[in-house]
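Student: Please work out how this folds:
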Amino acid sequence: MKATIWHNPECGKSRSTLAILQGRQDIDLTVVEYLKTPPSRSKLAQLYRDAGMRAAEGVRTFKTDAEERGLTTADDETVLDAMMVEPRLIERPLVETEKGVRLCRPPERVEEIL
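Tutor: Just a heads-up that it's a prediction; the model follows:
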C-alpha cells in the first residue's frame, strides 16, 4: 500500500506517526516535509475533503496566532489562503493512503487508513 505523510521532523506526534508507518513492511512510504515543500492549495483542500474535515479543523493553534486571526472559525478559502502563506499553520501529520486521509492526532489514528 502507498502512503504519504506530510511530516514535520520537529513534531513528536509526526515522528510517532512516521515510526508507525516505517514499522510496516507493506507500506510504500513517501515522506514530505511540508514546511520545506508545502502541498499545493488544491492538494491541501483535497486532503481535508478526503479526511471529512473543514480546513479550519486542520489549523495548528499551538504556537501560532491562528485563533487570534479567527482562522479556527473562518471559511475554507480564508484558511487555505493563510496556510499557503504560512505552512506552519497546517496541523500535522496528515497521512494519505488509498483508504483515505487522516490528521493523525493521536498518531494511532493512522491505523484507520492502513
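Student: can we go C-alpha only for contacts and neighbour counts from here?
Tutor: Fine.
Student: which residues does the residue nearest the centre of the chain contact?
Tutor: By C-alpha atoms, centre = their mean, the chain has its centre lying nearest to Leu94, at 2.7 Å. Leu94 makes contact with Ile5, Trp6, His7, Leu47, Val101, Arg102, Leu103, Cys104 under the criterion C-alpha atoms under 8 Å, 6 or more residues apart in numbering.
Student: what's the answer for Leu80, then?
Tutor: Arg41, Leu44, Ala45, Ala55 are the contacts of Leu80 under C-alpha under 8 Å, 6+ apart.
Student: please give me the structure for this one as well, since I'd like to look at both together:
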Amino acid sequence: MNTAIYHNPACGTSRNTLALIRHAGVEPRVIEYLRTPPTKEELAELIRQSGLGVREAIRQKEAPYLELGLDDPDLSDEQLLDAMVAAPVLIQRPFVATPLGVRLCRPSERVLDILLPVTRPFAKEDGEVVIDEHGRRTGPGVPGQ
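Tutor: Just a heads-up that it's a prediction; the model follows:
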C-alpha cells in the first residue's frame, strides 16, 4: 500500500496519525513538510482530493496568517496557496494520502477512513481510546456519531 503522510513531528495530532498508520501495519512515506514543502501543484491536488477548500487547509492560528493578511476574504485560492508554499507552517496537518483517498487527519482517527480496517486496540498518546478491545472505533471520530 503506497501511503504518505505530510508530517510535523512536533504536532501531537500528526504523531498520533503516524502511530495509527503504523498500527495498521503500513509503513508510510513520511514527508516532513516543514523541511520539504510540497509544490504549489502538489498542495493544490492534496487539498482537492481531500474534498476541502483552500481556506479549510490553512492554519489560521499561526502568526504568518495575520501578518500576511491572509484573513482577507478577497484573496484568491492561488494567493493562499502561494503563501502556504512560501510559509509551510501555514499548511494544516497532517494530510495523509493512501490508495483509498486523501484526508486532512484532524482528528487523527480520521486516517482510519482511508486505511484497511484496523481491529487491534489503539489509544492516542494522551490515553484516549480510538479502537477498543473489541476492535470497535470509539469517540468523536466515529462515522455516524
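Student: What's the residue nearest to the centre of the first structure aligned with over in the second structure?
Tutor: Taking TM-score structural alignment, Leu94 of the first structure has Phe95 as its aligned residue in the second structure.
Student: Its match: what's its closest spatial neighbour, skipping adjacent residues?
Tutor: Distances taken as C-alpha to C-alpha, 6 or more residues apart in numbering place Leu104 nearest to Phe95 of the second structure, at 4.4 Å, with adjacent residues excluded.
Student: Quick one: the helices in the first structure, in order.
Tutor: For the first structure, applying DSSP state H gives helices covering 12-22, 41-51, 76-85.
Student: so which of those gets nearest Ala66 of the first structure?
Tutor: For those, proximity to Ala66 of the first structure was assessed by C-alpha to C-alpha; helix 76-85 is nearest, at 9.1 Å.
Student: Let me know the angle separating the closest one from helix 41-51.
Tutor: Angle of helix 76-85 of the first structure versus helix 41-51, following axes from the mean of the first three to the mean of the last three C-alpha atoms, to 10 degrees, is 120 degrees.
Student: Can you tell me how far the residue nearest to the centre of the first structure is from Leu71 of the first structure?
Tutor: 19 Å (C-alpha to C-alpha, to the nearest Å).
Student: count of neighbours near Glu62 of the second structure?
Tutor: Glu62 of the second structure has 12 neighbours, counted by other C-alpha atoms under 10 Å.
Student: meant to ask about Glu67 of the second structure, not that
Tutor: The local packing of Glu67 of the second structure (other C-alpha under 10 Å) involves 9 other residues.
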